[in-house]
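Colleague: got a structure for you, letters missing:
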């Protein structure tokens, strides 16, 4: 059974392990695959972030964050980032986190969620977000330097809450 809860500092090592595994592939996130733990945990769990973990039998199998997409007059739109442990791929964790985050964003007072950068070749994520009601509202040419495919487009995806 997948459970979602707010992340605590006790989760940081497990969150880092997921982040490290995901960014090391250089195929879905813009972060340098050699980014250090401190930098990534500050980004993922730092000030202004609502960070969560998805657990199975008490072990962190996924993590996501919600934050203001823009400051001040743009803060009513959320932005999010999601990662699933490669060991837990295919178990529905991404879908559960996505569904939870949509409701959580509403509870936090957001009026919409916008993803500024979804790598086009990350077809699994694009399909999931579309199934959860997100629309592609823009495409950025050659925005991502994919480690295997070279320059790759990225989508901007949006859902009004």
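Modeller: Everything's here; your move. Here the structure is a predicted model, which is why all the values come from computation and not from measurement.

Colleague: Please count neighbours and contacts with C-alpha atoms only from this point.
Modeller: Noted.

Colleague: Would you mind listing the buried residues in the lengthiest helix in the chain?
Modeller: Criterion DSSP state H: the longest helix present in the chain is helix 93-107. Buried residues in helix 93-107, counted by 16 or more other Cα atoms under 10 Å: 93-95, 97-98, 101-102, 105.

Colleague: Give me the packing partners of the helix or strand just after that helix, helices and strands only.
Modeller: Where DSSP states H and E defines the elements, the next helix or strand beyond helix 93-107 is strand 112-119. Identification of packing neighbours for strand 112-119 by 3 or more Cα pairs under 8 Å, 6 or more residues apart in numbering; DSSP states H and E yields strand 77-84, helix 93-107, strand 150-160.

Colleague: and the comparison structure, right after this:
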């Protein structure tokens, strides 16, 4: 698996699984009917932020991550990131590779920590991965997320010092 900078040309491979994940409404706080143009603008970020794709030997996009500063001003030393793995390629270590990449990016860019603002507590695979990579749940917003199948569930705020 190769992780590389995403280009606008990659969007046609990202959009189908991005749309499926967002429309399912189980893991992201994005509008369920997010338009493709808006989604692309929210995901493919300009420098100094970064968006990457994970591709296999055939060049198939397996997943993607975007990384950016989490806050501005006197809190601009905190990074954040978001990840999407094509469900057709789940369980192959794509999410872990993307997360490890973003941690190293943040460290190299001089950030002091990473914070995830809204990790849905029922997204147990993501929570388990983030904990395994050194993130802690520092708070949970009770009933902060309207899950389409489980009703109102918590949103974790997760943090990791770099």
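Modeller: Sure, I can see it. Just so we're clear, the structure is a prediction, and the values are computed from it rather than from any experiment.

Colleague: Any chance you could compute the TM-score here?
Modeller: The pair, once superposed, lands on a TM-score of 0.95 when counted by TM-score structural alignment, normalised by the length of the first structure; 160 aligned residues with a Cα RMSD of 1.1 Å.

Colleague: if we can go back for a sec, would CSV of the helices and strands packed on strand 112-119 of the first structure with distance to residue 113 of the first structure be doable?
Modeller: As requested, those are arranged in CSV below (distance: least, Cα to Cα, whole Å):
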stretch, distance to residue 113 of the first structure
strand 77-84, 5
helix 93-107, 8
strand 150-160, 5
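
Colleague: For residue 116 of the first structure, find the nearest of these.
Modeller: strand 150-160 (4.7 Å; Cα to Cα).

Colleague: Show me what counts as buried in the closest one.
Modeller: Applying 16+ other Cα under 10 Å to strand 150-160 of the first structure flags 152-159 as buried.

Colleague: ok, now stretch 24-34 of the second structure?
Modeller: So, applying 16+ other Cα under 10 Å, buried residues of stretch 24-34 of the second structure: 25-28.

Colleague: circling back to that earlier point, possible to save the buried residues of strand 150-160 of the first structure as a markdown table with distance to residue 13 of the first structure?
Modeller: A markdown table is the format used below for those (distance: Cα to Cα, whole Å):
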| residue | distance to residue 13 of the first structure |
| --- | --- |
| 152 | 31 |
| 153 | 32 |
| 154 | 30 |
| 155 | 30 |
| 156 | 30 |
| 157 | 30 |
| 158 | 31 |
| 159 | 32 |
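
Colleague: For stretch 89-108 of the first structure, give me every contacting residue.
Modeller: 2, 4, 54, 61-64, 66, 78, 82-84, 111-113, 128-129, 132, 161 (Cα atoms under 8 Å, 6 or more residues apart in numbering).

Colleague: Now the longest helix of the first structure on the second structure. Mean distance?
Modeller: With mean Cα distance after the TM-score superposition for the first structure, helix 93-107 of the first structure departs from the second structure by a mean of 0.9 Å once superposed.

Colleague: quick revisit: narrow the buried residues of stretch 24-34 of the second structure to those in helices?
Modeller: Going by DSSP H, the helices hold none of the buried residues of stretch 24-34 of the second structure.

Colleague: ok, those residues vs residue 137 of the second structure, which is closest?
Modeller: Using Cα to Cα, the buried residues of stretch 24-34 of the second structure come closest to residue 137 of the second structure at residue 27, 16.4 Å.

Colleague: Pull the number of nearby residues for the closest residue to that closest one other than its chain neighbours.
Modeller: The shortest distance from residue 27 of the second structure to any residue other than its chain neighbours is 5.8 Å, reached at residue 120 (Cα to Cα, 6 or more residues apart in numbering). Around residue 120 of the second structure there are 25 other residues, counting by other Cα atoms under 10 Å.

Colleague: Next: residue 75 of the second structure.
Modeller: 10.

Colleague: Tell me who's in contact with the counterpart of it in the first structure.
Modeller: Aligned counterpart of residue 75 of the second structure in the first structure: residue 74 (TM-score structural alignment). When contacts are counted by Cα under 8 Å, 6+ apart, residue 74 of the first structure touches residue 68.

Colleague: same question, the one 5 residues further on
Modeller: Residue 79 of the first structure is in contact with 66-69, 113-116, counting by Cα under 8 Å, 6+ apart.

Colleague: Residue 76 of the second structure now?
Modeller: 69-70.

Colleague: Nothing else from me, thank you.
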